[in-house]
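>>> sharing a model prediction with you, sequence too.
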Amino acid sequence: MKILSFFNNKGGVGKTTSLYHVGFKLEQMGYKVLFVDCDPQCNLTSHILEFDVIENAWSEEGKSIYDALKPIIKGAGDVKYIEPLKIEKRKIWIYPGDLLLSNYDSALSESWTQVLARQERGFRSTTAIYRLFTKFAEDKEIDYVLVDLGPNLGSLNRAMLLSCDNFFIPLIPDLFSLRGSQNLGATLVNWIEEWQDSIERIKVDFEFKLPQGNPEFSGYITSQFNEFRKRPVKAWQRWESEIPQYIRDYVYSPLAKKDLPLDIEKVEEELKIGQVKNYNSLIPLAQTALKPIFELTSKDGIIGDHHRYVKECSASYDELVNKIISKV
């Protein structure tokens, strides 16, 4: 089992869309996939589930992540085990997100203080979602757990990134996306060091499993660029050319823990794992059909050149997913 996330401090960079398509492509390749929606905006959940299913999951006897966390949020116990929802006729499961998950984010701020003080309650709260999905994943022999995160450096994302084995950074080639990457490496290093220092100093064994808290940065993906005559337009090319230096200086170097950073000319070669273009009108069609773009058919409204774009999308994600598999 590998636990992966796509993360960026900047929103609107194709994070959820990329994670969603990677998960469905992995399943096409024969792997078992578990999605965990930890973004209170619930975009991943709305891409996968019908609205009536989501409404039921949010009911009093619901099956969202928030329902599993209620005992911890209320200070009345540990995480409540619930099974994720299975996608019909597919080897895909999802723990649905919930807008109320922001309440857990608030509770985790206090929990981190307890972690630093090496108190069991802090570790129990911080690892609640991790313990929830790893129990199911181990029981069902899940191959890949894909965790969707919101665009921020809050307490919930800290807990989830420390639970991951690998993470990837989606980027749009623009000023704001690059600016949002500048504090990623330094912040992650601080979280990792504080977590590992705390678990090394624990004097008693807890009855529950702790993640190692050492997520590996495994590459970046550029997305949502436009093409003219099969080449990215100039406005995108300018910012695209600056990405390798940003990635090296603000993400790779702080996390690498090496004396010498990766040579700038090798960053793109070794750390850029994919480039996904903007499929424009195909995205709403995919959302309506609750399918990835590369599975859309004429019945979903695909006409004319759209068929070519569907094939291009499939080939693009074949290449991207194969690189991800090789990285992790």
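Received the coordinates, thanks.

>>> for the rest of this, base every contact and every neighbour count on C-alpha atoms.
Will do.

>>> what ranges does this protein have for its strands?
2-6, 33-38, 85-86, 92-95, 144-149, 166-171, 216-225, 227-228, 231-232, 272-277 (DSSP state E).

>>> can you put those strands in CSV and add distance to residue 132?
Converted to CSV, the strands of the chain look like this (distance: least, Cα to Cα, whole Å):
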stretch, distance to residue 132
strand 2-6, 13
strand 33-38, 10
strand 85-86, 14
strand 92-95, 10
strand 144-149, 12
strand 166-171, 19
strand 216-225, 22
strand 227-228, 43
strand 231-232, 42
strand 272-277, 30
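
>>> format the ones you listed as TSV; extra columns: mean neighbour count and distance to residue 315.
What follows is those, written out as TSV (neighbours: other Cα atoms under 10 Å; distance: least, Cα to Cα, whole Å):
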stretch	mean neighbour count	distance to residue 315
strand 2-6	23	20
strand 33-38	26	20
strand 85-86	16	26
strand 92-95	24	21
strand 144-149	25	21
strand 166-171	24	18
strand 216-225	21	15
strand 227-228	10	17
strand 231-232	12	17
strand 272-277	20	11
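
>>> another structure for you, compare them:
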Amino acid sequence: MAKIIALFNNKGGVSKTTTTFHLGWKLAELGYKTLMIDTDPQCNLTGLCLNADKENKLTQFYEANNYNIKSALSPVLNNEMRPLEATTCYEFEHNENLFLLPGHIEFSEYDATYNIAENMTGSLVVLQNVPGALRQLITMTSEKYHLDFVLLDMSPSISATNANILMGSDFFIIPCAPDYFCYMAIESLIKVFPKWCSTYDNLRKAEVFKNAIYKMNDTVPKFLGTIQQRYRPRNGSPVKAFSEWIDDINKIVAEKLVPVLDENGML
């Protein structure tokens, strides 16, 4: 089973997408078969990858291909009468170990389904496979392509969809930018992560989800750390205005976020 790593921050513009792209490319260069999944309906990772590899062929790609995160999960999230299957992935011409599952702007429409599945706590049998569907899709696709790593580029929102994506991962990274709004985002995550843990702990205990075909993982994701980016360097270090925010963000992560994650088994 590939290691699943989510990149998440509820603040936008912190380089989640470019971090996913460069990390994925480098892992693949080092010989690890790596899949990048664009779970953000804005599809920035998809655009970046296809433009970098094929010179602006986005329109032609979507017209010619029907594999993306929305279509891959539609058997479960649209309640279609067919099982999940390992999805086809985009293969890069210049990096044979790298793959992409493209995003889709309509993936956001599934948030209502995730939200109902979470809040009904399993009382609707028709939704019993929803929480475990993405993890199962990744497992099947990992076997198909013999993957070592799966990187999930997530949207900057506190949504039921993002709760499912992160709680179905093995690890997560929080990309950061040195500014006040990113500091506020970390403050909010201190409250968000325990709620997500509690929600999915309750789902795992619900009898209907225990009987699902596509079961949830029984572990919580582990925090790998933050990545500080989007600052101006001088003599190899961030200039003062940025370095002060980096210090403040590192401090709130160490003193407030890490203890909360530790309490919830996420370290």
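That came in fine, so what should we check first? Fair warning: this is a prediction, and the values are worked out from it, not measured in the lab.

>>> nearest to residue 256 of the first structure, out of the strands of the first structure?
Nearest to residue 256 of the first structure, of all the strands of the first structure, is strand 216-225, at 8.6 Å by Cα to Cα.

>>> that closest one vs the second structure, average distance?
Mean deviation of strand 216-225 of the first structure relative to the second structure after superposition (mean Cα distance after the TM-score superposition for the first structure): 0.9 Å.

>>> where in the second structure does that strand fall?
Per the alignment by TM-score structural alignment, strand 216-225 of the first structure matches residues 222-231 in the second structure.

>>> counterpart of residue 91 of the first structure over in the second structure?
Per TM-score structural alignment, residue 91 of the first structure is aligned with residue 97.

>>> wait, that match touches residue 34, no?
Yes: contact criterion Cα atoms under 8 Å: residue 97 of the second structure and residue 34 qualify, at 6.2 Å.

>>> shared neighbours of the two, which are they?
Overlap of the contact sets of residue 97 of the second structure and residue 34 (by Cα atoms under 8 Å, 6 or more residues apart in numbering) consists of residue 28.

>>> in contact with the residue mapped onto residue 250 of the second structure from the first structure, which residues are there?
Residue 250 of the second structure maps onto residue 244 of the first structure when the alignment is built from TM-score structural alignment. Counting by Cα under 8 Å, 6+ apart, residue 244 of the first structure makes contact with 264, 267-268.

>>> are any of the residues you listed buried, and which?
267-268 (16 or more other Cα atoms under 10 Å).

>>> between the contacts of residue 244 of the first structure, which is nearest residue 252 of the first structure?
Using Cα to Cα, the contacts of residue 244 of the first structure come closest to residue 252 of the first structure at residue 267, 9.0 Å.

>>> residue 153 of the first structure -> the second structure?
Using TM-score structural alignment, residue 153 of the first structure pairs with residue 158 in the second structure.

>>> wait, its match sits on residue 11?
No: the pair residue 158 of the second structure / residue 11 is not scored as a contact, 9.8 Å apart, by Cα under 8 Å.

>>> and those two? Which one has more around it.
residue 11 (20 against 16; other Cα atoms under 10 Å).

>>> quick one: residue 149 of the second structure from residue 121 of the second structure, how far?
31 Å (Cα to Cα, to the nearest Å).

>>> repeat that for residue 153 of the second structure.
27 Å.

>>> try residue 67 of the second structure
For residue 67 of the second structure, the distance to residue 121 of the second structure - Cα to Cα - is 31 Å.

>>> what of residue 133 of the second structure?
16 Å.

>>> who has more neighbours, those two?
Shown here are residue 133 of the second structure and residue 121; by other Cα under 10 Å, residue 133 has more neighbours (25 against 20).

>>> residues contacting that one?
73, 76, 84, 214-216.

>>> can you lay out the contacts of residue 244 of the first structure as CSV showing distance to residue 321 of the first structure?
Formatted as CSV, the contacts of residue 244 of the first structure follow (distance: Cα to Cα, whole Å):
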residue, distance to residue 321 of the first structure
264, 24
267, 19
268, 17
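
>>> so which of the contacts of residue 244 of the first structure sit within helices?
264, 267-268 (DSSP state H).

>>> which one among those gets closest to residue 172 of the first structure?
Relative to residue 172 of the first structure, and with distances defined as Cα to Cα, the nearest of those is residue 268, at 14.9 Å.

>>> how about the contacts made by the closest one?
Counting by Cα under 8 Å, 6+ apart, residue 268 of the first structure has contacts residue 244.

>>> which position in the second structure pairs with it?
Residue 268 of the first structure maps onto nothing in the second structure, by TM-score structural alignment.

>>> do a quick rundown of the helices in the stretch 51-200 of the second structure.
58-64, 69-77, 111-119, 130-145, 160-167, 180-205 (DSSP state H, counting those that start in this stretch).

>>> most tightly surrounded among those helices?
helix 160-167 (a mean of 22; mean count of other Cα atoms under 10 Å).

>>> which residues touch the match of strand 216-225 of the first structure?
14-15, 170-178, 238-239, 242, 246, 261, 265-267.

>>> buried sites along the lengthiest helix in the first structure?
Assignment by DSSP H gives helix 306-327 as the longest helix of the first structure. By neighbour count with 16+ other Cα under 10 Å, helix 306-327 of the first structure contains the buried residues 306, 309-310, 312-314, 316-318, 320-321, 323-324.

>>> just give the nearest non-adjacent residue to residue 160 of the first structure, would you?
Spatial nearest neighbour of residue 160 of the first structure, chain neighbours left out: residue 130 (7.3 Å); criterion: Cα to Cα, 6 or more residues apart in numbering.

>>> give the contact list for the aligned residue in the second structure for the one you found.
Correspondence of residue 130 of the first structure to the second structure, assessed by TM-score structural alignment: residue 135. Taking Cα under 8 Å, 6+ apart, we find residue 135 of the second structure in contact with 168-169, 216-217.

>>> state the pair within these that is farthest apart.
Once Cα to Cα is applied, these give 169 and 216 as the farthest pair, at 10.3 Å.

>>> I'd guessed residue 136 of the second structure sits against residue 214; true?
Yes: applying Cα under 8 Å as the test, residue 136 of the second structure and residue 214 come out as touching, 6.1 Å apart.

>>> for those two, list the residues in contact with both.
With Cα under 8 Å, 6+ apart, residue 136 of the second structure and residue 214 have no common neighbours.

>>> what is the burial count for residue 147 of the second structure?
Residue 147 of the second structure, neighbours per other Cα under 10 Å, totals 21.
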